[in-house]
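> Using only what follows, build the 3D model:
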Amino acid sequence: MVLAGGSGFIGQSLSPFLLSKNYELIVLTRAESDHRGAVRNVHWDGKTLDDWLEFVNGAFAVVNLTGRSINCRHTPENRREIIDSRVNSVRVLGQAIARCAQPPKAFVQIAGVGIYGDKGKRICDETASPGDDFVTKVCEKWEAAFDSVDAPNTRKVLFRLGVVLGPSGGFLELLSKLTRWFLGGHVGSGRQYSVFNVTSPNPVTNAELMRELRRALHRPWSPPVPEFAARIGSWLMGTEANLALVSQRCIPKRFLEKGFSFRFPELRSALANVYPNQ
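Have a look, this model is predicted:
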């Protein structure tokens, strides 16, 4: 199994699970190659074919997690890096698969529910129309690159991720810090929806998320964060307020149609798993 960009937050959570299923794991990373340990780290730059190609040939599957974080100020330079890091990695992995004598059985590409833009309370399944903001444009270019990959002998699967919950990184790490400091009030109107784990069948509003997070961390109350304060705070933290203010109320229609069983279908049980000792 090859995880491209597997040294990040999601990859570090996914790797132990795959190892528990007895997969041999190759992580393509910008760090130096390191073949010691259960996970073999192989250097790549995310845009150029190189020696890492040999690990794609004969792999059971390739999962691409590569992409510069959008949790930053969206300056012209950062916008270019956000797009290029995603598009270039998809293209070069497609080129690698095309050169394989024994191509992987599956190419799983991670994208995002940000493609739907700010939909407020409207429910979005996989057929919902795209939005018109910057994150939407990122996702459209990302998915277009994946769609253009010609891999007739490899199954292609696209996952649009919602917000991923975990104790050691991602969106929840920041929210948990703010909540511990009694700054865990809802953001803006509190009516924008957050979605979990590609994705939870039960999306919740931002207000519901923060209420459950305060409960999990034993912080009974925090003042709400009005939109203007969220914008000021985001600027001070070097990120974009819209990442917290836009709303995607998504449901995993196709997973539900296939009868997929969710281990943590409700937010409260998911947070109890993330914070078991609270």
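
> Only C-alpha atoms from now on, for both contacts and neighbour counts.
Fine.

> What is the strand or helix carrying Val90 packed up against?
Assigned by DSSP states H and E, Val90 belongs to helix 76-98. Under the contact criterion of 3 or more Cα pairs under 8 Å, 6 or more residues apart in numbering; DSSP states H and E, helix 76-98 touches helix 53-56, helix 134-147.

> Just say helix, strand or coil for Gln109.
Using DSSP: H, G, I helix; E, B strand; the rest coil, the structure places Gln109 in strand.

> returning to that earlier point: buried stuff in the helix holding Val90?
79, 81-98 (16 or more other Cα atoms under 10 Å).

> rewinding a little: TSV for the helices and strands packed on helix 76-98, including mean neighbour count and distance to Phe9?
Shown next, in TSV, are these (neighbours: other Cα atoms under 10 Å; distance: least, Cα to Cα, whole Å):
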stretch	mean neighbour count	distance to Phe9
helix 53-56	17	22
helix 134-147	19	19
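
> any chance of those helices in TSV, plus distance to Glu227?
TSV is the format used below for these (distance: least, Cα to Cα, whole Å):
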stretch	distance to Glu227
helix 53-56	46
helix 134-147	19
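
> For Ser15, find the nearest of these.
Nearest to Ser15 among the helices and strands packed on helix 76-98 is helix 53-56 (16.5 Å), distances taken as Cα to Cα.

> Can you tell me which helices and strands that closest one packs against?
For helix 53-56, the packing partners by 3+ Cα pairs under 8 Å, 6+ apart are helix 76-98.

> Could you also give me the structure for this next sequence, so I can compare it with the first?
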Amino acid sequence: MKLNKNELREFLDLKVIQYNQPRFIESDPIQVPHQFSKKEDIEIAGFLTATIAWGNRKSIINNAKRLITLLDNAPYDFVINHQATDLEKLNTFVHRTFNGDDCMQFVKSLKHIYLNHSGLEAIFLKYAKPNSLQLSISKFKEVFFEVDHLPRTQKHISNPLKNSAAKRINMFLRWMVRQDNTGVDFGIWKSILPSQLSCPLDVHSGNVARKLGLLTRKQNDAKALQELDNSLRNLDSNDPVKYDFALFGLGVFEGF
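Next comes the predicted model:
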């Protein structure tokens, strides 16, 4: 599909309007943090949901809901106030390779972040670059595993500086930062700008981006993400990641 820049922008802008709508929530994992109104509950529910967001979407949503139930439907309160014995029930949780041990570790690491680093938003802000949060993601991983942890759990947080596209954490950041006025993304992190976000690059968005000439690199890695980010910023420098809705919608719902 060969469109000039203005035609491409016009086509994708229409797709953003089509998919960046409240009904998108019904079939998307973002519905899980949408159960909450308190900032910290939204953050923690969003982060945990995004962490397990790979594989079948229905199974992601069901397992994320189950995980929130295990946290007594009060994620922040559970994270901050849990005792060692409270963690035992998390041992039953499993989503693909994310198991009960990982789950308990995540709760401990989140407690460390809220008590000692002023929360999730503060860490990402601290290392944010004017047009990139990829260093922030890498530093976040370091902070997350400052506490005593199982080495196996480290694989569940990507490091863009080791050439990962870090799809799930970029998706989580989109949820927290982007203010879309339609009630899909939350926009509760006011200290970080949508222009600093990167597109959650996965098999669907990658394939559509290649067909539209936004991406030439074959692998979905950090280098491809950089290329895609540059292409999307070229279309809208203030809110480049709104096009995630267009790329994802075209790939998943339209088989583009």
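
> Would you pull the TM-score for this pair?
The TM-score (TM-score structural alignment, normalised by the length of the second structure) is 0.36; 160 aligned residues with a Cα RMSD of 6.2 Å.

> tell me the angle the helix holding Val90 of the first structure makes with helix 134-147.
Interaxial angle of helix 76-98 of the first structure relative to helix 134-147 (axes from the mean of the first three to the mean of the last three Cα atoms, to 10 degrees): 20 degrees.

> which residues touch Leu158 of the first structure?
By Cα atoms under 8 Å, 6 or more residues apart in numbering, the contact set of Leu158 of the first structure is 108-111.

> Make a markdown table from the residues you listed and add neighbour count and distance to Phe17 of the first structure to it.
Shown next, in a markdown table, are the contacts of Leu158 of the first structure (neighbours: other Cα atoms under 10 Å; distance: Cα to Cα, whole Å):
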| residue | neighbour count | distance to Phe17 of the first structure |
| --- | --- | --- |
| Val108 | 19 | 16 |
| Gln109 | 20 | 18 |
| Ile110 | 21 | 17 |
| Ala111 | 24 | 20 |
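
> and of these, the nearest to Val63 of the first structure?
With Cα to Cα as the yardstick, the closest approach to Val63 of the first structure among these comes from Val108, at 4.6 Å.

> what about that closest one, distance to Val90 of the first structure?
10 Å (Cα to Cα, to the nearest Å).

> Show me the common contact partners of the two, please.
Asn64.

> Lys211 of the second structure: how many residues sit nearby?
Lys211 of the second structure has 13 neighbours, counted by other Cα atoms under 10 Å.

> actually Lys177 of the first structure, not the one I typed
If we define neighbours as other Cα under 10 Å, then Lys177 of the first structure has 13 of them.

> That one falls within a helix, correct?
Yes - under three-state DSSP, Lys177 of the first structure sits within a helix.

> residues contacting it?
Taking Cα under 8 Å, 6+ apart as the test, Lys177 of the first structure contacts no residue whatsoever.

> Repeat that for Lys126 of the second structure.
Applying Cα under 8 Å, 6+ apart, the residues contacting Lys126 of the second structure are Ser136.

> that older thread, now render the contacts of Leu158 of the first structure as JSON lines, adding distance to Leu53 of the first structure.
JSON lines is the format used below for the contacts of Leu158 of the first structure (distance: Cα to Cα, whole Å):
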{"residue": "Val108", "distance to Leu53 of the first structure": "17"}
{"residue": "Gln109", "distance to Leu53 of the first structure": "17"}
{"residue": "Ile110", "distance to Leu53 of the first structure": "20"}
{"residue": "Ala111", "distance to Leu53 of the first structure": "23"}
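
> wait, which of the helices and strands packed on helix 76-98 of the first structure is closest to Pro16 of the first structure?
Taking those one by one with Cα to Cα, helix 53-56 is closest: 19.4 Å.

> Next SSE downstream of that closest one?
Next element after helix 53-56 of the first structure (DSSP H and E): strand 61-64.

> which of the residues in that following strand are buried?
61-64.

> Equivalent analysis for stretch 225-235 of the second structure, please.
So stretch 225-235 of the second structure, judged by 16+ other Cα under 10 Å, has buried residues 225-226, 228-233, 235.

> Span of stretch 92-108 of the first structure from start to end?
Where stretch 92-108 of the first structure begins and where it ends lie 14 Å apart, using Cα to Cα.
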